[in-house]
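Novice: can you look at this prediction? I've put the sequence above it.
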Amino acid sequence: MFFLQVALLIVLGFLTLGLAVWGGFALWFQLPVAAWLRIAAIVLWSLPPAATLALVAGVPSLPGLPGLSWRWGPLAFVLAGMAMALWWSSIRPSHERDWADDVARLLVPQVQGDIVQLDNVRNFTWRSETDYDIRWESRRYDLSQLVSADLVLSYWMGPAIAHTLVSFGFADGRRLVFSLEIRRERDEAFSALGGFFRQFETVIVAADETDIIRTRTNARGEDVYLYRLQLRPDQLRRVFLGYLERAAQLRDSPRFYNTLTSNCTTIVFELARRLSPSLPLDYRLLLSGYFANYVFDQGVLTPGYSFAQLHAAGRITGRALQDGPQQDYSKRIRQGVPGVSAAELR
C-alpha cells in the first residue's frame, strides 16, 4: 500500500509539473503583450503548481515560516487550470490576419470530371528570401494527363528535419507542387516549439517548381532531395485530389498547424493511407528527414536500387544551383534521378 501511495504521488507530481510547463509555454506564445508581462503571467501561473508540488514532496510550509502553508496550492491550481482551459479554448484560427506575401492567398480548387481549375497558384520569382516578384496565377489541369509524382525533401535543420513536398507531373511537361505549410503573419518567423501552441495557422500551397523548390535551394540555401514515387494513375489522381480536398477544407474552416500532428509530412502519410490503410506509424513521420527511408521501406520508391543509391542520385541541390533557362529547370534537377524516363528530360 505504501509503495502504491508513493507511485501515485510521483505520478501526480509529474502531471502537475507537466501541466505547469505546458501552461507557461502557452502563455508565452499566445499572450499578445510585452515580454515582461508574459513573464509576470507565467510566474503567477507557476505559483499554485509550485505549492502543490511542495505538498506532494511533503513540505507543508515554507521552512522557517510555519504560518505560510502550501495547503491552498491544490485548490488554486484547479481553479487556475480551469481558467487556463477556458482561455485556451477561446483561441481560434482565422483567415483574417496580416499574412506574409508567400502565404497571403488560399488555394481555390474546382473539379469537374477530369478538369481541375486552380486559382491562386503561386509562381514567385525569388532572388533572396526578402527580394522577390509576387505572382499568383489561375491554371487548368487535366487529371487524365497526370503521369508522375515525386517526393521532395528540403533539409533546413540537420539530417533529422526536412520539409516535405510532393510534385506532380503531367504529360505536357507541366508540374505542380503541393506543400502544407505554416501560414505566417508578416514579419513572423517559424518556431517548431510555437507550432505546438497554436502560434500558426495551416495553409496548402500549390506552386510552380521554379518557385517553391528553387527558393529552397537558391534563396534559402537548403539541401534538397527528389525521389520518384511508384504510383499507378488512379493512385496519382487520388493523392492529387486529396491535396485539393484539404485545401478546400482549410478555405472553409481555418485550422492550426501542429508540429506533431498536422504538418507537411503527416498530410503525405494521411493521403498515402487512403491508398494503403495498413501503413504503419513510425518515428520517421516525426523525424521527417528520414521520411524518404520510410517510403523506401514501404516499396514506393524506384525498385532495383538501394536507398543509399536513391539518396545520392536524388540530391538535386547542385543541379538546381546551375545557371540555365528557367523553362528547363524541372528537367535539369531530374537529371540522373532513378525512375525518371529519358522522354521527360528531352
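Specialist: Yep, it's here.

Novice: CA atoms for contacts and neighbours, from now on please.
Specialist: Will do.

Novice: spell out which helix or strand contains A292, please.
Specialist: Using DSSP states H and E, A292 falls within helix 291-297.

Novice: in whichever helix in the chain runs longest, which residues are buried?
Specialist: Longest helix in the chain by number of residues (criterion: DSSP state H): helix 2-30. By 16 or more other C-alpha atoms under 10 Å, the buried positions in helix 2-30 come out as L9, G13, T16, L17, A20, G23, G24, F25, A26, L27, W28, F29.

Novice: and that helix, what other elements does it pack with?
Specialist: helix 35-56 (3 or more C-alpha pairs under 8 Å, 6 or more residues apart in numbering; DSSP states H and E).

Novice: try this one side by side with the last:
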Amino acid sequence: MRSSTLRTMLWTWTKRILGLVFLGLLLFLGTRYVFLRPSLDRDWKVEHAVLPEIRIDGNEVHVKNVRSFVYRSADDFDPRYVDRTYHLDQLETVWFVLSPFREDWRGPAHSFLSFGFADSTFVSVSVEARKEVGENYSVWRGLVNTYELLYVIGEETDLVALRAVHWNDDVFVYPIATSEERVRELFLDMMTRAQQLAVRPEYYNTAWNNCTTNLYDHVEKLAPDSWSWDWRLLLPGYSDKLPYELGLIATDLSLDEARERYRVNDKAKAAFGDPRFSILIRE
C-alpha cells in the first residue's frame, strides 16, 4: 500500500515538473518570437559582415559586394568583394549545388544555386544563417530566432571552392533542365529577395526559412503545378532526389550515377587558383 502510494506521489510530482518545464519552454519561445526583432546592425562574422547591394536596370543587374574571398585555408583568407554587372540576355543556365555536412548521414546539408552566362562566367546565390562573432551554426538554435537570414551573392571560387577544397565537404553541382526565360525569371526573383532583406531583415529558421525552403519558394513560383511540399526540404542532403524525380536535373543517369558524375571535389582541388575554375569543375 505504501509502495503504491509512493509511486503515485512520485508520478504526480513528475508530471507537475514536466508540465512546468514545458510551460517554461513555451514561455521562453513565445518571448523570443514576440519581443525579439531581426536587425541589420550586429557584430557580424567576417564572412557575413557585408550585404550585397543590388540595382536592377532593365536588362542589367548591378550587384555591389559580390563575395570573392581569397582562401589559403578555411581559417586563413583575405576578405574581398567585387562589383559586377550581369546582363540578363546573356544568362543561360542554372545549377543546383548541394553540399552535405556529414559522410555518415546525408540529412544535414547546404544547398544553393549558381547561374551561368554566355561568356562562361558564373555567380552563386546562397541563402544562409547570418552569424555574429562568437556564434556557430546550430540546428536547434536556428529554431528560436538566433540568426538573421542572409543572401550571399558570390563567385564560385569562393562559395564552391570553400566547401569542396577547404572544408572538404562533398559538393555536387547539378545542371538544371529549364528554359533560359525561366532561368532569368529565377535570377531576378532571387535578386529582388536579396534586395528586400537588405532593408527588411528576417530571422532564419531551421524549419521554414532556411536555405532549401527559400530555394523551393523561388522555384515554385516558376512551376507551381510541378512542386509540392516535401520532407526532403527539412533534410536537404536528400533534396537532390526531388528535382531528379521531377526530371529537372539534365541527365539520363540514375541518381547514384548522377551523384558520382556531378561530385566536383577532385576537380575543384585540381582547379583551385585557376581563373577557369568554374569551367574546369564542369568538365
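Specialist: Perfect, thanks for sending it. Keep in mind it's a predicted model, so treat the numbers as computed, not measured.

Novice: quick one: average offset of the helix holding A292 of structure 1 versus structure 2, please.
Specialist: Aligned to structure 2 and superposed, helix 291-297 of structure 1 gives a mean residue distance of 0.7 Å (mean C-alpha distance after the TM-score superposition for structure 1).

Novice: what's that helix aligned against in structure 2?
Specialist: With TM-score structural alignment applied, helix 291-297 of structure 1 matches the range 239-245 in structure 2.

Novice: now swap in stretch 306-313 of structure 1 and tell me
Specialist: With TM-score structural alignment as the criterion, stretch 306-313 of structure 1 aligns to 254-261.

Novice: hmm, who's touching that stretch?
Specialist: For stretch 254-261 of structure 2, the surrounding residues in contact (C-alpha atoms under 8 Å, 6 or more residues apart in numbering) are F172, K241, Y244, T251.

Novice: hmm, R42 of structure 2 is touching E132, no?
Specialist: Yes - judged on C-alpha atoms under 8 Å, R42 of structure 2 makes contact with E132 at a distance of 6.8 Å.

Novice: can you report how many residues lie near whichever residue in structure 2 pairs up with T215 of structure 1?
Specialist: When structure 2 is aligned by TM-score structural alignment, T215 of structure 1 is paired with L162. The local packing of L162 of structure 2 (other C-alpha atoms under 10 Å) involves 21 other residues.

Novice: quick check: the most centrally placed residue in structure 2 vs A250 of structure 2, distance?
Specialist: Residue closest to the average C-alpha location in structure 2 (C-alpha atoms, centre = their mean): C211, at 3.2 Å. Per C-alpha to C-alpha, to the nearest Å, C211 of structure 2 is found 22 Å from A250 of structure 2.

Novice: cool, S3 of structure 2 as well?
Specialist: In terms of C-alpha to C-alpha, S3 of structure 2 sits 68 Å off from A250 of structure 2.

Novice: who has more neighbours out of the two?
Specialist: A250 (15 against 8).

Novice: OK, contacts around that one?
Specialist: Y174, P175, I176, A177.

Novice: now with 6 Å, please.
Specialist: P175, I176, A177 (C-alpha atoms under 6 Å, 6 or more residues apart in numbering).

Novice: repeat for R130 of structure 2
Specialist: Taking C-alpha under 6 Å, 6+ apart as the test, what R130 of structure 2 contacts is H48, Y147, E148, L149, L150.

Novice: let me have those in CSV, extended by secondary structure.
Specialist: Below are the contacts of R130 of structure 2 laid out as CSV (DSSP: H, G, I helix; E, B strand; the rest coil):
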residue, secondary structure
H48, helix
Y147, coil
E148, strand
L149, strand
L150, strand
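
Novice: ok, longest helix in structure 2?
Specialist: Determined from DSSP H, the single longest helix within structure 2 is helix 2-35.

Novice: which other helices and strands does that helix contact?
Specialist: Helix 2-35 of structure 2 sits against no helix or strand, with contacts defined as 3 or more C-alpha pairs under 6 Å, 6 or more residues apart in numbering; DSSP states H and E.

Novice: do a quick rundown of the helices in structure 2.
Specialist: 2-35, 156-161, 180-197, 211-222, 241-245, 255-262, 265-271, 277-280.

Novice: buried ones in the shortest one?
Specialist: Of the residues in helix 277-280 of structure 2, F277, S278 count as buried by neighbour count, 16+ other C-alpha under 10 Å.

Novice: that helix vs structure 1, average offset?
Specialist: Counting by mean C-alpha distance after the TM-score superposition for structure 1, helix 277-280 of structure 2 comes out at 1.1 Å.

Novice: read off where that helix ends up in structure 1.
Specialist: With TM-score structural alignment as the criterion, helix 277-280 of structure 2 aligns to 329-332.

Novice: same deal with the third one?
Specialist: On the basis of TM-score structural alignment, helix 180-197 of structure 2 is assigned to residues 233-250 in structure 1.

Novice: give me the mean deviation of that stretch from structure 2.
Specialist: Per aligned residue, stretch 233-250 of structure 1 averages 1.0 Å (mean C-alpha distance after the TM-score superposition for structure 1).

Novice: what residues sit buried inside that stretch?
Specialist: 235-244, 246-248, 250.

Novice: need those residues in TSV (columns: distance to L151 of structure 1).
Specialist: Below are the buried residues of stretch 233-250 of structure 1 laid out as TSV (distance: C-alpha to C-alpha, whole Å):
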residue	distance to L151 of structure 1
Q235	14
L236	12
R237	15
R238	16
V239	12
F240	13
L241	16
G242	15
Y243	14
L244	17
R246	18
A247	19
A248	22
L250	23
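
Novice: of these, closest to G195 of structure 1?
Specialist: L250 (17.1 Å; C-alpha to C-alpha).

Novice: how about the nearest residue to the closest one, chain neighbours excluded?
Specialist: V203 (7.0 Å; C-alpha to C-alpha, 6 or more residues apart in numbering).

Novice: what is the neighbour count of the corresponding residue of structure 2 for that neighbour?
Specialist: By TM-score structural alignment, V203 of structure 1 lines up with L150 in structure 2. Counted with other C-alpha under 10 Å, residues neighbouring L150 of structure 2 total 26.

Novice: related to what we said a few turns ago, could you check the angle the longest helix of structure 1 makes with helix 35-56?
Specialist: Counting by axes from the mean of the first three to the mean of the last three C-alpha atoms, to 10 degrees, helix 2-30 of structure 1 lies at 170 degrees to helix 35-56.

Novice: on that earlier part again, buried ones in the match of stretch 306-313 of structure 1?
Specialist: For stretch 254-261 of structure 2, the neighbour count (16+ other C-alpha under 10 Å) marks A258, R259 as buried.

Novice: now stretch 90-107 of structure 1
Specialist: So, applying 16+ other C-alpha under 10 Å, buried residues of stretch 90-107 of structure 1: P93, H95, W99, D102, V103, A104, R105, L106, L107.
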